[in-house]
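Asker: Just a sequence and a predicted model for now, questions to come.
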Amino acid sequence: MAESVVLIDYGMGNLHSAAKALEQASPSHRVRVSSDAQVVAAADRVVFPGVGAMRDCMGALRERGLDQAILSVVAAGRPLLGICIGMQALTRHSAENGGVDCLAVLDGSVTRFPDHAGKQRLKVPHMGWSPVLQQPHPLWQGIADQSRFYFVHSYCAADLSATQTVGSCDYGVPFAAAAARDNVFAVQFHPEKSAADGLTLLANFLRWQP
C-alpha cells in the first residue's frame, strides 16, 4: 500500500498548489488534504503549510486539535515538513500580532524584518527568489548549494540555533531559510513555487527516512 501523505488544512494556505506539487514530485504517494486531527495524527508523512497571520494560524490549529496532532506526529518520529508559516509556527514564539506562543518544536522565535538595513530601506514583505546557503541534510540531495527559492514573508526566524539551521538566507538580516530537528524539516520558502529545485526537495522529503 502507498504511503499516506497528509497536507494539513486549517483554513490557511494554497493547498491546491502544494498538493499538486507533492503529487508531481512522487506519483506513487497518496496525497490527502485533511482538517481532521485524527487523520493527521495517523498519517505516514505530514506537510504543514500556510500563509497569513500567526494568531489566526495558531487559533485555527487549536480549535481543530491540529496542534496536538502535529506534536503527536513529531513525538512518533514520522516525517513532518513545515512550509512558510508552517515553519514559523514550529518555533517557540512569534512577535506577530503582539506576540503569539507557538508549538516549540524548534528552538527559535520569529520577528519582523527591520524597515532598514543600515542606510538601505528594505521592502517588506521579502518577496521573490533568493539564494539559500545550505548545511548538510538529506533533503538537499540533488540541489546545488545557494540555489534560489521563492519567498513571500514579513517575519522570519532570525535566532534559530546553529544546530537546527540547515539553510540560511540574508535579507537585511540573516535568517533561517530551512530548519531541521530529528524527523522535522521546515522551510521559510515555498517549494511548491520554486520550480525544479522545489520539486526535488519535496521528492526528497517523500522518500526521507529520518
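Answerer: On my side now, so go ahead. Values in this document were obtained by computation on a predicted structure and should not be read as measured data. Numbering: from 1, shown residues only.
Asker: For the rest of this, base every contact and every neighbour count on C-alpha atoms.
Answerer: Noted.
Asker: got a list of what the closest residue in space to Gly198 that isn't next to it in sequence touches?
Answerer: When the adjacent residues along the chain are set aside, Gly198 lies closest to Pro191, with 4.0 Å between them (Cα to Cα, 6 or more residues apart in numbering). With contacts defined as Cα atoms under 8 Å, 6 or more residues apart in numbering, the neighbours of Pro191 are 83, 149-150, 197-199, 201-202.
Asker: The same query, at a cut-off of 10 Å, please.
Answerer: The neighbourhood of Pro191, defined by Cα atoms under 10 Å, 6 or more residues apart in numbering, consists of 18, 21-22, 83-84, 149-151, 197-202.
Asker: now do Ala95
Answerer: For Ala95, the contact set (Cα under 10 Å, 6+ apart) comprises 54-55, 101, 109-112, 155-156.
Asker: repeat that with 8 Å
Answerer: Going by Cα under 8 Å, 6+ apart, Ala95 touches 109-112.
Asker: and it, how far is that from Phe205?
Answerer: Relative to Phe205, Ala95 is positioned 29 Å away (criterion: Cα to Cα, to the nearest Å).
Asker: what does Ile8 give?
Answerer: Relative to Phe205, Ile8 is positioned 16 Å away (criterion: Cα to Cα).
Asker: Show me which residues of the longest strand along the chain are buried.
Answerer: Among the segments of the chain that qualify as a strand by DSSP state E, the longest is strand 173-181. Of the residues in strand 173-181, those buried under the neighbour-count criterion (16 or more other Cα atoms under 10 Å) are 175-181.
Asker: Presented hereafter is structure B, for comparison with structure A:
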Amino acid sequence: MIAIIDYQAGNLTSVFRALKWLKQECVVTKDYETLCSASHVIFPGVGAAGDAMFHLKRTGLDRVIIQLAREGKPLLGICLGTQIIFDFSEENTTPCLGILPGTVKRFPEDLMSSGALLKIPHMGWNSVSFRTNHPVFRGISDHAEFYFVHSFFPRPDSEEYVLGTTSYGIEFPSAVGAANVVAVQFHPEKSGRPGLAILENFCGWRGTDAE
C-alpha cells in the first residue's frame, strides 16, 4: 500500500487520483501506524515552508517522516515536500527536516532568458535533464516535459544528491535523492504520461539506486 502523507498542504487529491488511475492501493493518512505499515510513502505539498513545518511539528509528523526515511522506506517528495526534506529554506527562514543536506533558495528577481525578464513563480511545462539511470526515472524520454509551479528550489550541499536539473534562467536541481529517498520539484501527478510513469516506477521501487 502507498501512503500519501496528509499534513494540510494541498495536492493530496490529485496524487491520490493518479495512483488510483495506476491501480495502486493507496491512502491519504496522518496515522502513525498506517504510515509505518505502508510499503511506500509519498510526501507531497504546495504552499509555504513555514506553515508546512509548523503543522508537521505540531502534529509530530516531522519526527515520523524522519524516522521513515532513516528506516529505509521508499519516500517520494513532491514540490514543497521536496523542499522541506532539506536542512533549511529561505522561505520564511525555516529550519526543515534535514533528511538531505542542503538549503532551499529563492529564484533571483532578475532572471533573464533571450533578453526577456522571466516571471516568478516558475509556472508551466519544462524539461528535466536526468543525470543518472535512477530506477524511478527509468524509461522517461529526454523530450518529456513536466508541470512546475514554484518560487523556490533545492540546492543540495553536494552534487551527488542531484539526479536531474532544469533550466529557467539558471540551471537548478529539479530531481534529488539519496538511498531510499527521491524527490522532484515538479508535479508528476499533473504531468501526463511521463509523470504517471514516474509514479508507477516509484511504486515498484524497493528503495535502492541499483535496481
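Answerer: Received the coordinates, thanks. Small disclaimer: the values here were computed from a predicted structure and weren't measured.
Asker: Distance to Ala41 of the first structure, secondary structure and neighbour count for the contacts of Pro191 of the first structure - can I get that in JSON lines?
Answerer: What follows is those, written out as JSON lines (distance: Cα to Cα, whole Å; DSSP: H, G, I helix; E, B strand; the rest coil; neighbours: other Cα atoms under 10 Å):
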{"residue": "Ala18", "distance to Ala41 of the first structure": "19", "secondary structure": "helix", "neighbour count": "22"}
{"residue": "Ala21", "distance to Ala41 of the first structure": "22", "secondary structure": "helix", "neighbour count": "20"}
{"residue": "Leu22", "distance to Ala41 of the first structure": "19", "secondary structure": "helix", "neighbour count": "24"}
{"residue": "Ile83", "distance to Ala41 of the first structure": "18", "secondary structure": "strand", "neighbour count": "25"}
{"residue": "Cys84", "distance to Ala41 of the first structure": "21", "secondary structure": "coil", "neighbour count": "26"}
{"residue": "Phe149", "distance to Ala41 of the first structure": "29", "secondary structure": "strand", "neighbour count": "22"}
{"residue": "Tyr150", "distance to Ala41 of the first structure": "29", "secondary structure": "strand", "neighbour count": "19"}
{"residue": "Phe151", "distance to Ala41 of the first structure": "28", "secondary structure": "strand", "neighbour count": "21"}
{"residue": "Asp197", "distance to Ala41 of the first structure": "29", "secondary structure": "helix", "neighbour count": "20"}
{"residue": "Gly198", "distance to Ala41 of the first structure": "25", "secondary structure": "helix", "neighbour count": "22"}
{"residue": "Leu199", "distance to Ala41 of the first structure": "25", "secondary structure": "helix", "neighbour count": "20"}
{"residue": "Thr200", "distance to Ala41 of the first structure": "26", "secondary structure": "helix", "neighbour count": "20"}
{"residue": "Leu201", "distance to Ala41 of the first structure": "23", "secondary structure": "helix", "neighbour count": "21"}
{"residue": "Leu202", "distance to Ala41 of the first structure": "20", "secondary structure": "helix", "neighbour count": "25"}
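Asker: residue ranges for the helices of the second structure, please.
Answerer: 12-21, 32-37, 49-59, 61-70, 80-83, 192-203 (DSSP state H).
Asker: And the ones you listed: which comes nearest Lys119 of the second structure?
Answerer: Between Lys119 of the second structure and these, the shortest gap by Cα to Cα is with helix 80-83, which sits at 19.2 Å.
Asker: so what does that closest one touch, helix or strand wise?
Answerer: The helices and strands touching helix 80-83 of the second structure, judged by 3 or more Cα pairs under 8 Å, 6 or more residues apart in numbering; DSSP states H and E, are strand 152-156, strand 181-184.
Asker: what's the matching range in the first structure for it?
Answerer: Correspondence between helix 80-83 of the second structure and the first structure is established over residues 85-88, with TM-score structural alignment as the criterion.
Asker: Report the distance from that stretch to the chain centre.
Answerer: Mean C-alpha position of stretch 85-88 of the first structure versus that of the full chain (Cα atoms, centre = their mean, to the nearest Å) differs by 5 Å.
Asker: quick one: it to the second structure mean distance?
Answerer: Stretch 85-88 of the first structure differs from its equivalent in the second structure by a mean of 0.1 Å after superposition (mean Cα distance after the TM-score superposition for the first structure).
Asker: Identify the residue nearest the aligned partner of Pro95 of the second structure in the first structure in space, chain neighbours excluded?
Answerer: Pro95 of the second structure maps onto Asp101 of the first structure when the alignment is built from TM-score structural alignment. Nearest in space to Asp101 of the first structure, with sequence neighbours left out and distances taken as Cα to Cα, 6+ apart, is His93 at 4.5 Å.
Asker: got it, and Asp115 of the first structure?
Answerer: Leu122 (5.3 Å).
Asker: Surely that neighbour touches His116?
Answerer: Yes: using Cα atoms under 8 Å, Leu122 of the first structure and His116 qualify as a contacting pair, with a distance of 5.2 Å.
Asker: Please enumerate the shared neighbours of these two.
Answerer: Counting by Cα under 8 Å, 6+ apart, the shared contacts of Leu122 of the first structure and His116 are Gly172.
Asker: okay, stretch 47-62 of the second structure sits on what stretch of the first structure?
Answerer: Counting by TM-score structural alignment, stretch 47-62 of the second structure corresponds to residues 52-67.
Asker: what comes into contact with that stretch?
Answerer: Stretch 52-67 of the first structure is contacted by residues 10-13, 35-37, 40, 50, 68, 85, 89, 94, 96-97, 100, 102-103 when judged by Cα under 8 Å, 6+ apart.
Asker: if we go to 10 Å?
Answerer: The list of residues contacting stretch 52-67 of the first structure from outside it, by Cα under 10 Å, 6+ apart, reads 8-13, 35-41, 50-51, 68-70, 72, 84-86, 88-90, 93-103, 153, 155.
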